[in-house]
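> Need the 3D shape of this:
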Amino acid sequence: MTAPAVNIAAERPLPETTVIRSWKAPVALAVFTVLFAILILVAPRAGETTFRLSSGADPLQLPPLALPVVLTTWVCLIFLVLLTAASAYFVRASGRSPLWIVSVYIGIIIIGFLTWAASGSTIPVTGLLAGSLGLAVPLIYGALCGVIGERVGVVNIAIEGQLLAGAFTAAVVASLTGVPFLGLLAAMVAGVLVAFVLASFAIKYLVDQVIVGVVLNVLVIGVTGFLYSQVLQPNAALLNTPPRFGRIAIPLLSDIPIVGPVLFNQTIIVYIMYVVIAAVYIGLFHTQWGLRLRAVGEHPQAADTVGIKVNATRFWNVLLAGSIAGLGGTVFTIGNGIAFNKEMTAGAGFIALAAVIFGQWHPIKATLAALLFGFASSLQNTLSVIGSPVPSEFMLMLPYLVTIFVVAGVVGKSRAPAADGIPYIKG
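Just a heads-up that it's a prediction; the model follows:
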């Protein structure tokens, strides 16, 4: 009689799955919840805050929204506590906090803080949002540049220099020709030239990418500063009086309450930005180009074995990213009709890098992160105008505090492309 076969594999105990938990998000949310609670307890404010939802030029007028300060702030605090607890629950159950919790948390704390800070005053919502978009446009261009570069495996610290080079070139060319569109094209070329230096040293000569990026930033700041002092200032009427792009209102869409004037009554630079966002997203995730790009950034050896030219792919995509950043630099000059000035980008390239990390190297998420940073800057200006009791020094720090908050706190565990920053040597 034959003995029954024993399935040893079936009886062997399965290995336990280790769940890696990142408590950064719930801890950060808890800290900011406590700070908000201290704010409304130590410095309580009464009265009402009015949110004006329409401007005088809007065809459809919405009534203003008045919120009682005490009730609104306490309701917001309760929701913040619940969202913090939910974040901790999800981390304990699945190892990470969902992005929607962070997004809702940010929205609620903004409402609560605005209601408290503007007590007795009126906040123009349309103006605040329009200012946020205007300040976020160069950040979005810079973030898209960073997403493409890091997805293909090159860390682009030189976004600041590319934005500044684009702003300088656009101002000079548009001033000489009187044609803003030529300034826009020249800015893209300037961004490509800076990216060419980065790609040459980082990809061909294997120089550390971070060092090359930092040096390029210093180089562009020095060159544009020297040319501004020695060339542009003595000939300002000829070389530094750039025309600006006019606003183009899209029929019907620009009449939508609140969002219409903000999104659809803009310059051509903003409309190009909408196209670039969609093109980068579709290209990265729905085309052969994007598949090759991501393969080179994740596993260059495997990409090489299937015939993809790794270094050539990196080189040309870094140049493409540079053209996008150069285009973003035009916002500082011909986008607003402002003369070029020394270091006028004021760290926008580094905030764009923070948006790339906060957005987890995804073009849509990075765009939303850039919008958040733009909102923080616009909020600083709005609260200063309405006479908020928040100290002016704190308001100047606000955009950078938000940057630190989202990158060091709410991002949680995120992974850059595996070959990001690692040079590829064939064979």
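
> Only C-alpha atoms from now on, for both contacts and neighbour counts.
Noted.

> How about the contacts made by the closest residue to Gln233 other than its chain neighbours?
Closest residue to Gln233 apart from its sequence neighbours, by Cα to Cα, 6 or more residues apart in numbering: Asn240 at 7.7 Å. Shown in contact with Asn240 (Cα atoms under 8 Å, 6 or more residues apart in numbering): 171-172, 175, 232-233, 339-340.

> how does it look with 10 Å?
Contacts for Asn240 were tallied using Cα atoms under 10 Å, 6 or more residues apart in numbering; they are 168, 170-176, 228, 231-234, 333, 338-341.

> Filter these down to the buried ones, PyMOL style.
Buried residues among the contacts of Asn240 (16 or more other Cα atoms under 10 Å), as a PyMOL selection:
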select buried, resi 168+170+171+172+173+174+175+176+228+232+333+338+339+340+341
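
> Just the ones of the contacts of Asn240 in helices?
Among these, the ones falling in helices (DSSP state H) are 168, 170-176.

> quick one more, to check against the first:
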Amino acid sequence: MSTAPVVVADDSVVEKRLDDSRPAGWWHLPATTTVLGLIALVFFGPRGLPGAESVYALARETDLNPLGLVPERVTLPSQGGAIVLSVLALAASAGLWVLQARQARPSRGVRIALIAVFAVAWVLAFMTWVISQRSLDVTTLLQGTIVLAVPLAFGALSGVLSERAGVINIAIEGQSLFGAFGATLVGSLTGNVWLGLLAAPLVALIMGAAAGALRGRLPGPADHRRRRPERPRHRRDLVLLRHRDAGQPRAVQRAAARLPTLRVPVLADLPVIGRVLFEQNILVYLMWIIVAGLTVALFRTRWGLRVRAVGEHPKAADTVGIAVNLTRWKNVLLGAAVAGLGGATLTIGTGVAFGEEMSAGKGYIALAAMILGRYHPVGAPLAALTFAFADSLQRAWAPCPPPRAGSPSPATSCSCSRTWSRCSRSRAWWAGCGSPPRTGDPTSSSELPPPRRAAQRRRVPSSPGRGVPHRVPSPRGAAPHVALRPPGAARSSPPEPPQ
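Predicted coordinates:
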């Protein structure tokens, strides 16, 4: 009997057609960039200080800068520079209009290049307007961005691993908190920060498995559309219980351990990007390695193909023999371990002792970064860098009073920004910033509301023979108390407060 395949003569011919139709929302991106460019041109340019200068510090004397290719300082006129950069952003927006209008499917590289030009020009226009009469160390700003982005990037990568397998994991916050606790506890008990680094993903992985077991089971192929996200509340409660009962007596009393900084000898001396990329701890380098490895594994290996098949069409994957539940379990546990590394960044990565609220919602911000990055191992860290850059700007440039006569030199960086943010509603805030508040300033001490009383009068029901309750003034700084005086007794005069 012949085993040759049978060819049917009347097989239908498969035709491939290229869809050149323009998407319905092609104008959304150009319209958004145009509105943002007009906002920059209207607010950042004309509202700048005329005659003021904005200084960007780029390089240092010790940097590897042959022939001075990168200038140490770049000075721009605040008003004129903001206007020019805003016009450049509008020009990039016009290029997007032309590209989107002429071609139904524009080139991806040209589109990304125009978006990058617009973003850089808009951010520089904003920064030039903000740092009028001051200077900004660009390297310090970017270093702060990397430090703030590492826990967000690890959390976003954890979400990508779970989401690609078809599981919505909103427990990134709890997993990061467990990683931070495990790193601090093990590193403090053993005195070895490297053991704490190894313990962070292991503790988060164990707690991720426990949470999955408590939940019952991960969704199978039949209930893929009805899957429920994991609830992280019990994880946070458990880690706080362990922190109060087990870890706190010994871990908090010791000095917080910190991972050493690993410096690449030559590359770390490059201007601007040298200390940002090549003078960090091992967690920063590990983040770049995980981003590259996860991108290759998801889109260039058989494992990644199976994971994406389970996440996109679990019934079809189950039909061809792929273990859907097992694949999802593996990805959820792997994502928990990655989130634990992000938690380790909060403690041993920065040398800060463990605290109950130290994650401060970073797990949910990482979830938003994952969605903004379109569930991609490269897009999610880029979104995390965007959020971290905004946070770094907020930390570096708290509102600072305008310079006046007798105030610090305007050419220096805004060193009083943190003092202003701490004591702006205090009577002596001007002691750290250099000049007193003006009349009519909403932060002036004369216009501040009176402080609340530290303690309210305690009401004691009066009865015959028990006396009448009255309030006895206490010395300044002490809480008032209630005493009893006999009925009919004269009210004593309050004592003079101590000078």
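
> what TM-score do we get after superposing?
Once superposed, chain against chain, the TM-score is 0.79 (TM-score structural alignment, normalised by the length of structure 1); 378 aligned residues with a Cα RMSD of 3.1 Å.

> picking that back up, go through the ones in helices among the contacts of Asn240 of structure 1 and name the one nearest Ala186 of structure 1.
Among these, Ala170 lies closest to Ala186 of structure 1 (Cα to Cα), at 6.0 Å.

> Against Val214 of structure 1, how distant is the closest one?
Going from Ala170 of structure 1 to Val214 of structure 1 by Cα to Cα, to the nearest Å gives 23 Å.

> Pretty sure Ser54 of structure 2 sits in a strand.
Yes - assigned with DSSP: H, G, I helix; E, B strand; the rest coil, Ser54 of structure 2 falls within a strand.

> Quick check: closest non-adjacent residue to Ser188 of structure 2.
Ala251 (5.5 Å).

> For that neighbour, which residues are in contact?
181, 184-189, 243, 353-354.

> can you do 8 Å?
184-185, 188-189.

> Onto which residues of structure 2 does stretch 160-175 of structure 1 map?
Mapped onto structure 2 using TM-score structural alignment, stretch 160-175 of structure 1 covers residues 173-188.

> Trace Leu326 of structure 2 over to structure 1, please.
Using TM-score structural alignment, Leu326 of structure 2 lines up with Ala312 in structure 1.

> which is the next helix or strand following the host helix or strand of its match?
Ala312 of structure 1 belongs to helix 310-329 when assigned by DSSP states H and E. Proceeding N to C from helix 310-329 of structure 1, the next assigned helix or strand is helix 348-358, under DSSP H and E.

> quick one, strands of structure 2?
With DSSP state E, the ranges of strands along structure 2 come out as 53-57, 73-77, 135-137, 262-263, 279-280, 468-472, 481-485.

> how far away is Gly68 of structure 2 from Arg60 of structure 2?
10 Å.

> More neighbours: which of the two?
Remark: of Gly68 of structure 2 and Arg60, Arg60 carries more neighbours, 17 against 11, as counted by other Cα atoms under 10 Å.

> export the strands of structure 2 to JSON lines and tack on mean neighbour count and distance to Ala116 of structure 2?
Converted to JSON lines, the strands of structure 2 look like this (neighbours: other Cα atoms under 10 Å; distance: least, Cα to Cα, whole Å):
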{"stretch": "strand 53-57", "mean neighbour count": "22", "distance to Ala116 of structure 2": "20"}
{"stretch": "strand 73-77", "mean neighbour count": "15", "distance to Ala116 of structure 2": "21"}
{"stretch": "strand 135-137", "mean neighbour count": "20", "distance to Ala116 of structure 2": "22"}
{"stretch": "strand 262-263", "mean neighbour count": "16", "distance to Ala116 of structure 2": "30"}
{"stretch": "strand 279-280", "mean neighbour count": "20", "distance to Ala116 of structure 2": "26"}
{"stretch": "strand 468-472", "mean neighbour count": "16", "distance to Ala116 of structure 2": "67"}
{"stretch": "strand 481-485", "mean neighbour count": "14", "distance to Ala116 of structure 2": "64"}
